[in-house]
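A.B. asks: no sequence for this one, just the structure:
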């Protein structure tokens, strides 16, 4: 057997295969590398965005505690405008809503709370935004809007008593003392034991019972 001839045939076959498949192979490898590098770059970008947003949020909270409202507003808008994909953006919107409420601007508060609700990345933030939004809607006498937002809550788990309390507030604002009393009672029953809010909620419940002329033992 001619070994050299066999080797030449193998080399020729390899050259032929490379000519036919080499370009696609290189393209595939390069494409795979580009995807890998792209994924790494994306995660690096995401980490950078989150770090920047975190720093701004820390500054904003320090300013909020010292009532530097203009700085709070500036940093919050920066977070929402440039880092809307991070979990800090909904929190910044909540801060802006708080400023708006303090400044007696419920319309602006509603806008920020709706944005926070739509962009929240956790159930906790969604519940917090919705609860505050319902309060703002009740204050604006938007009964229909408040009822609709309350209906979105579903069972609400650990937040149930807070929603029940707001249902009571809404009913009371509409002059329905019986519904308010029932909602406050449900809130008290769902409230965690020894909650610091129990005293205030109990007072609400008892006041409605007295105003409605109903026996509290019912």
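C.D. replies: It's in. Remember, predicted model here, so these are calculated numbers, not experimental data. Numbering: from 1, shown residues only.
A.B. asks: hey, let's count contacts and neighbours off CA atoms from now on
C.D. replies: OK.
A.B. asks: Could you give the number of residues near residue 15?
C.D. replies: If you count neighbours by other Cα atoms under 10 Å, residue 15 ends up with 13.
A.B. asks: can you tell me how far it sits from residue 22?
C.D. replies: Distance, residue 15 to residue 22, using Cα to Cα, to the nearest Å: 9 Å.
A.B. asks: roughly how far apart are residue 212 and residue 198?
C.D. replies: Relative to residue 198, and taking Cα to Cα, residue 212 is found at 21 Å.
A.B. asks: The spatially most central residue of the chain: what's it in contact with?
C.D. replies: The centroid of the chain falls nearest to residue 120 when counting by Cα atoms, centre = their mean (1.7 Å). With contacts defined as Cα atoms under 8 Å, 6 or more residues apart in numbering, the neighbours of residue 120 are 87, 90, 126.
A.B. asks: biggest helix in this structure by residues?
C.D. replies: helix 3-65 (DSSP state H).
A.B. asks: which helices and strands does that one pack with?
C.D. replies: helix 69-82, helix 88-102 (3 or more Cα pairs under 8 Å, 6 or more residues apart in numbering; DSSP states H and E).
A.B. asks: Pick the most deeply packed of these.
C.D. replies: helix 88-102 (a mean of 23; mean count of other Cα atoms under 10 Å).
A.B. asks: the inter-axis angle of the helix or strand following it versus helix 69-82?
C.D. replies: Per DSSP states H and E, the first helix or strand lying C-terminal to helix 88-102 is helix 106-119. If you take axes from the mean of the first three to the mean of the last three Cα atoms, to 10 degrees, helix 106-119 sits at 40 degrees to helix 69-82.
A.B. asks: For the following helix or strand past helix 106-119, which outside residues touch it?
C.D. replies: As assigned by DSSP H and E, the chain's next helix or strand after helix 106-119 is helix 123-139. For helix 123-139, the external contacting residues (Cα under 8 Å, 6+ apart) are 90-91, 94, 106, 109-110, 113-114, 116-118, 120, 143, 145-147, 149-150, 153, 156, 159, 162-163, 166, 169-170, 173.
A.B. asks: Put this next to the first one:
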């Protein structure tokens, strides 16, 4: 208390007056602080519990998806799809849910349902997946859109952060150009993809080399055909002169 109070009685009375004016707000502040601490601890425990439950569901999903000896039955795929739906609905913000959607996209592709696969991959992109998972989803979605004939939309997905998957994205870009009839552009991009893959930046070097060889053979065949046509035209012209 302040030194201006000359007696203990005055100090006590001043304390009582202060408490009447400020006591309730002080208790509320203390209560809120305590609630904040316990609320944060409770939230952390709930998050840990959610992660643990989501992890268990995802493990069951993997077991069903892998099936017996790596070959899942229709019933096991149905179970895996159901578990994936549960993760997406109840644990949306977790990486387990995002991987579950990737599995659903795979099942859809296996079932030749490209629209459903595209929807699952777009869901991953729209629901806060970590960067690496987003990159995988973009890559797979580009392939699905290419298969659906949506060349422009597929090409847009090849632009952006591709860390660790640069060769794979370049390969898809080459596939799109090849599908559009630009064999020269496709060959150039495939060669870039091959060079990137050699550094370990993702991509299947053997498959890329095969695509390069096919385009080079096709171009060589075209050049040979052009040469034959020109030779035939020259021979015809000479005969005409005679």
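C.D. replies: Noted; the coordinates are in hand. Computed from a prediction, not measured in an experiment: that's the story for all the values here.
A.B. asks: Just the buried ones from the contacts of helix 123-139 of the first structure?
C.D. replies: Buried members of these, scored by 16 or more other Cα atoms under 10 Å, are 90-91, 94, 106, 109-110, 113-114, 116-117, 120, 143, 146-147, 150, 153, 159, 162-163, 166, 169-170.
A.B. asks: got the end-to-end distance for stretch 109-117 of the second structure?
C.D. replies: 6 Å.
A.B. asks: no, scratch that, I was asking about stretch 197-206 of the second structure
C.D. replies: End-to-end distance (Cα to Cα), stretch 197-206 of the second structure: 10 Å.
A.B. asks: Next, the buried residues of it.
C.D. replies: 197, 201-205.
A.B. asks: so which of the residues you listed comes closest to residue 55 of the second structure?
C.D. replies: Set against residue 55 of the second structure, the nearest of those by Cα to Cα is residue 202 (27.6 Å).
A.B. asks: wait, what's in contact with that closest one?
C.D. replies: 164-168, 196.
A.B. asks: of all those, which comes closest to residue 35 of the second structure?
C.D. replies: residue 164 (44.7 Å).
A.B. asks: which SS class is the closest one?
C.D. replies: Using DSSP: H, G, I helix; E, B strand; the rest coil, the structure places residue 164 of the second structure in coil.
A.B. asks: Distance to residue 180 of the first structure added to the helices and strands packed on helix 3-65 of the first structure, as a markdown table?
C.D. replies: A markdown table is the format used below for those (distance: least, Cα to Cα, whole Å):
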| stretch | distance to residue 180 of the first structure |
| --- | --- |
| helix 69-82 | 36 |
| helix 88-102 | 24 |
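A.B. asks: between those, which one is nearest to residue 32 of the first structure?
C.D. replies: helix 69-82 (30.7 Å).
A.B. asks: The closest one packs against which elements?
C.D. replies: Applying 3+ Cα pairs under 8 Å, 6+ apart, one finds that helix 69-82 of the first structure contacts helix 3-65, helix 88-102.
A.B. asks: And the aligned partner of residue 78 of the second structure in the first structure, how far from residue 37 of the first structure?
C.D. replies: Matched across to the first structure, residue 78 of the second structure falls on residue 70, judged by TM-score structural alignment. Between residue 70 of the first structure and residue 37 of the first structure the distance is 41 Å, computed by Cα to Cα.
A.B. asks: Could you do residue 50 of the first structure as well?
C.D. replies: 20 Å.
A.B. asks: between those two, who's got more neighbours?
C.D. replies: Neighbour count, other Cα under 10 Å: between residue 50 of the first structure and residue 37, residue 50 has more, with 17 against 12.
A.B. asks: Now that one. Nearest residue, chain neighbours left out?
C.D. replies: Nearest residue to residue 50 of the first structure, sequence neighbours excluded (Cα to Cα, 6 or more residues apart in numbering): residue 86, at 6.0 Å.
A.B. asks: what's the answer for residue 111 of the first structure, then?
C.D. replies: Per Cα to Cα, 6+ apart, closest to residue 111 of the first structure is residue 97, 7.9 Å.
A.B. asks: How about the contacts made by the corresponding residue of the second structure for the one you found?
C.D. replies: Aligned counterpart of residue 97 of the first structure in the second structure: residue 105 (TM-score structural alignment). The neighbourhood of residue 105 of the second structure, defined by Cα under 8 Å, 6+ apart, consists of 116-121.
A.B. asks: What is the one helix or strand residue 240 of the second structure maps to packed up against?
C.D. replies: Using DSSP H and E, residue 240 of the second structure maps to helix 205-241. Helices and strands touching helix 205-241 of the second structure, by 3+ Cα pairs under 8 Å, 6+ apart, are helix 183-197.
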